[in-house]
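Novice: model this:
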Amino acid sequence: MNYDKKTVKDIDVKGKKVLLRCDFNVPQDKTTGAITDDKRIVAALPTIRYLLEQGAAVIACSHLGKPKGEWKESLSLAPVAARLSELLGQDVIFAKDIIGADAKAKAAALQPGQIMLLENLRFDKGEEKNDPAFAKALADLAEIYVSDAFGTVHRAHASTAGVAAYLPAVSGFLIGRELEIMGNALADPKRPLVAILGGAKVSSKIGVINNLLDIADTIIVGGGMTYTFIKALGGSVGTSLLEPDWLDYCRDMMAKAKEKGVKFLLPADTLCAAEFSADAKPELVDTMAIPEGRMGMDIGPKTIQEFSDAVKGAGTVIWNGPMGVFEFPAFAEGTRAMAKALAETDAITIVGGGDSAAAVTQLGYADKMTHISTGGGASLEFLEGKELPGVACLLDK
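Specialist: Got it, this is the predicted structure:
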């Protein structure tokens, strides 16, 4: 896939109406509806401010939650409009619909330097179906399309891909940075390239491992997916997470790594426990010999040392997925140690979205990373080398 896409800086937006796809899918208090974390709104501000300063009239749009094409008051974007207005220090006009009379009238009246927000895109069934009529109606509100919601680019929805059939399409600053940093890491990495893969299941990382075997110099495996590899090597895994259907795949991947000269590192020691509980007592064992009735919960000290050493000499490190059950303090050390190793290396450090991004932020190392991806599923598909519909539709430089 071509990652060299045009951004807002490559086009003239002065006096133009710009349809801006944001990711305002923010967490809210279930009782009051108050926004509990506005990070995603804050992340959109640089692109919004740039467009307004350049004299564009901005028509922002986003989804929120999963209303499945039905109107739900609890999932209205009205609170987002209010918060965005506070952050920008100017009025954000809110449309009570998406492509209806209110949105059309407000979009038509919108002046350069003004911003409006459409109601939740997913209130219309046409959004997730990528219905051409819905996409065309959205596009008719504006003259230029700017995509800045990286967390949704792996989905071919009307607002992420469909509208690009009717409008010139470029990226905002968020997506521009994702493409520049993650694209370079995959297309022309500073070597050695070390990929750290964690998380629960091998099955969710198949495409990533396949793709990285052709790119990486070292692949490190931790988290729950470890134990399917260990079982494939003939080890005993007790009651650890196991995907028996993927044993042959694990053997094939390890053989392929050997054939290609890619170092494939698995944990040497494991912290295990008798039950999946925050209060469970950690026991340190050899990863190849986890006792019956015990489940692997984190990597051990020997593994932490080995994995950290691999990171020290890296040119680029890509990390996706925690090393253990980091939400339980007794089993968080492996993930914490990897975050620390990334923070202390001189390498380009890229943290995939989702749990690893949450862990790095929670552990206080976020500002030490070169890049933390804003997309969970999108960054995973990016690492798989898949074509992302919301990126493929943007104009090439």
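
Novice: hey, let's count contacts and neighbours off CA atoms from now on
Specialist: OK.

Novice: any idea which residue sits dead centre in this structure?
Specialist: Gly375 (1.9 Å; CA atoms, centre = their mean).

Novice: quick one: contacts for it?
Specialist: 150-152, 352-354 (CA atoms under 8 Å, 6 or more residues apart in numbering).

Novice: Could you check which helix or strand contains the residue lying closest to Ala339 once chain neighbours are set aside?
Specialist: Spatial nearest neighbour of Ala339, chain neighbours left out: Val360 (5.9 Å); criterion: CA to CA, 6 or more residues apart in numbering. Counting by DSSP states H and E, the element that carries Val360 is helix 355-362.

Novice: Quick check: buried residues in that helix?
Specialist: 355-360 (16 or more other CA atoms under 10 Å).

Novice: Check stretch 294-311 too.
Specialist: Under 16+ other CA under 10 Å, the buried positions of stretch 294-311 are 294-301, 303-304, 307-308, 310-311.

Novice: neighbouring contacts of that stretch?
Specialist: With contact meaning CA under 8 Å, 6+ apart, stretch 294-311 is reached by 194, 218, 220, 222-224, 227, 237-241, 265, 267-276, 284, 290, 317, 323-325, 331-334, 337-338, 341-342, 345.

Novice: let's see this one next to it:
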Amino acid sequence: MSWKTLDDMDLAGKLVLTRVDINVPMENGRVTDDTRIQRILPTLRDILAAGGRPVMLAHFGRPKGKPNPDMSLRLVAPALEAALGQPITFFEKPARADLDALPEGAVALIENTRFSPQETENAPEMAAFLASLGDVYCNDAFSAAHRAHASTEGVAKLLPSCAGRLMQAELSALEAALGAPKRPVTAVVGGAKVSTKLELLGNLVHRVDTLVIGGGMANTFLAAQGIDVGKSLAEHEMTDTAIQILETARVAGCRILLPSDVVVARAFEAHAECEVVPADACPADAMILDAGPDATAQIVAAFEASKTLIWNGPLGAFEIPPFDTATNAAAQAAARLTREGRLISVAGGGDTVAALNTSGAGTDFTYISTAGGAFLEWMEGKTLPGVAALQG
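Specialist: Next up, the predicted model:
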């Protein structure tokens, strides 16, 4: 990869335009989860330590190109100040002279970039205005890197540019998982629908050695092979597509791992009465809600035979016990192998992060991305505009 990091830039005395993701959840005017704020602190502190002054650019909510006081970054500033341990100067629309007047060691925050329609349009005029406010551009918002916006892509082409620490960690982890991975590579793809992850599956069968398919997606693949899945969630209209993916994988030499046994229940509710049956023996009045113990053992064996694991999506209805059993067991096995130095494990996506945190295994994974859409598009093999703009 040819992108630069903060270590490659001369920041002393410079204004460093720093694109961050502080799109945090709020309730009654207070930030309820400051994870995203905590994740940008290393970048801000390293810029300050190098003698630069960070000028943060960010979006908040979906104001649709119009100012909205409920989506002002002014609301996030107190939580930022508390986390960073110093005051932050807030600007609605600064001139360069305003920023030049900031003292050494100052940190600035500019109002929500999406208050202007020119942000999402990636208008040259807005990119030029943003570029006029800084000497160096640093993108630390991988989660917004799949958007070609003025603050993520346009301005990067107008200033010396680099990746911040969070962006650097994301890109390094993903490169290790899919770019030039240690083999064998296993991927876990779960979730409800095949239709939402067609591009992902199509890319992975050419990139990994074993592909574990779980959740409702697995039901669709079982049904495509003529197996009766009862009342399970399944996309029966995707039969031809599922068969095509299986054939593509066969030709590519990618092993597809579908559940050999499953956990079924008549009710989709916590602690519902359930039983384990072979995957081809789901009762007509029941639903498949999790992978069974034999299937879980096969997944763990695949992990043990691998050197790299990339994970997106749960193996069952993990929100409702006991249908979180397979996800938890597989996650804990991946965590153990990572602790032992036998596995590089990278995971991402909303449900994935929640499932791994619920299992208690997340802290031991090599890297967990909170980027959502950008993480998925990377796995799909797409070029991310915000990353491409950093490459020299």
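
Novice: re earlier: doesn't the residue nearest to the centre of structure 1 lie inside a strand?
Specialist: No: in this structure, Gly375 of structure 1 is coil, not part of a strand, as judged by DSSP: H, G, I helix; E, B strand; the rest coil.

Novice: Trace it over to structure 2, please.
Specialist: Aligning on TM-score structural alignment places Gly375 of structure 1 opposite Ala371 in structure 2.

Novice: likewise Arg155 of structure 1?
Specialist: Under the alignment (TM-score structural alignment), Arg155 of structure 1 maps onto Arg147.

Novice: Map Glu237 of structure 2 onto structure 1.
Specialist: Aligning on TM-score structural alignment places Glu237 of structure 2 opposite Asp245 in structure 1.

Novice: Pull the contacting residues for that match.
Specialist: Not one residue lies near Asp245 of structure 1 by CA under 8 Å, 6+ apart.

Novice: now Thr338 of structure 2
Specialist: 344-345, 364-366.

Novice: where along the stretch 251-397 of structure 1 do the strands fall?
Specialist: 263-265, 269-273, 283-286, 289-290, 295-299, 316-320, 348-351, 371-372 (DSSP state E, counting those that start in this stretch).

Novice: so how far does the second one sit from its counterpart in structure 2?
Specialist: Meaning strand 269-273 of structure 1. For strand 269-273 of structure 1, the mean deviation from structure 2 after alignment is 1.8 Å (mean CA distance after the TM-score superposition for structure 1).

Novice: Where in structure 2 does that strand fall?
Specialist: Strand 269-273 of structure 1 maps onto residues 261-265 of structure 2, going by TM-score structural alignment.

Novice: where exactly do the strands run in the stretch 51-200 of structure 1?
Specialist: Along the stretch 51-200 of structure 1, counting by DSSP E, counting those that start in this stretch, strands occupy 57-61, 92-94, 115-117, 144-147, 169-171, 193-197.

Novice: As JSON lines, those with mean neighbour count and distance to Ile48 of structure 1 would be great.
Specialist: Output for the strands of the stretch 51-200 of structure 1, formatted as JSON lines (neighbours: other CA atoms under 10 Å; distance: least, CA to CA, whole Å):
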{"stretch": "strand 57-61", "mean neighbour count": "26", "distance to Ile48 of structure 1": "8"}
{"stretch": "strand 92-94", "mean neighbour count": "21", "distance to Ile48 of structure 1": "12"}
{"stretch": "strand 115-117", "mean neighbour count": "25", "distance to Ile48 of structure 1": "9"}
{"stretch": "strand 144-147", "mean neighbour count": "28", "distance to Ile48 of structure 1": "10"}
{"stretch": "strand 169-171", "mean neighbour count": "28", "distance to Ile48 of structure 1": "12"}
{"stretch": "strand 193-197", "mean neighbour count": "25", "distance to Ile48 of structure 1": "34"}
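
Novice: any chance of those in CSV, plus distance to Arg83 of structure 1?
Specialist: Shown next, in CSV, are the strands of the stretch 51-200 of structure 1 (distance: least, CA to CA, whole Å):
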stretch, distance to Arg83 of structure 1
strand 57-61, 14
strand 92-94, 9
strand 115-117, 12
strand 144-147, 21
strand 169-171, 23
strand 193-197, 36
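
Novice: Any idea which of these gets closest to Gly364 of structure 1?
Specialist: strand 193-197 (19.2 Å; CA to CA).

Novice: Give me the mean deviation of that closest one from structure 2.
Specialist: Counting by mean CA distance after the TM-score superposition for structure 1, strand 193-197 of structure 1 comes out at 0.6 Å.
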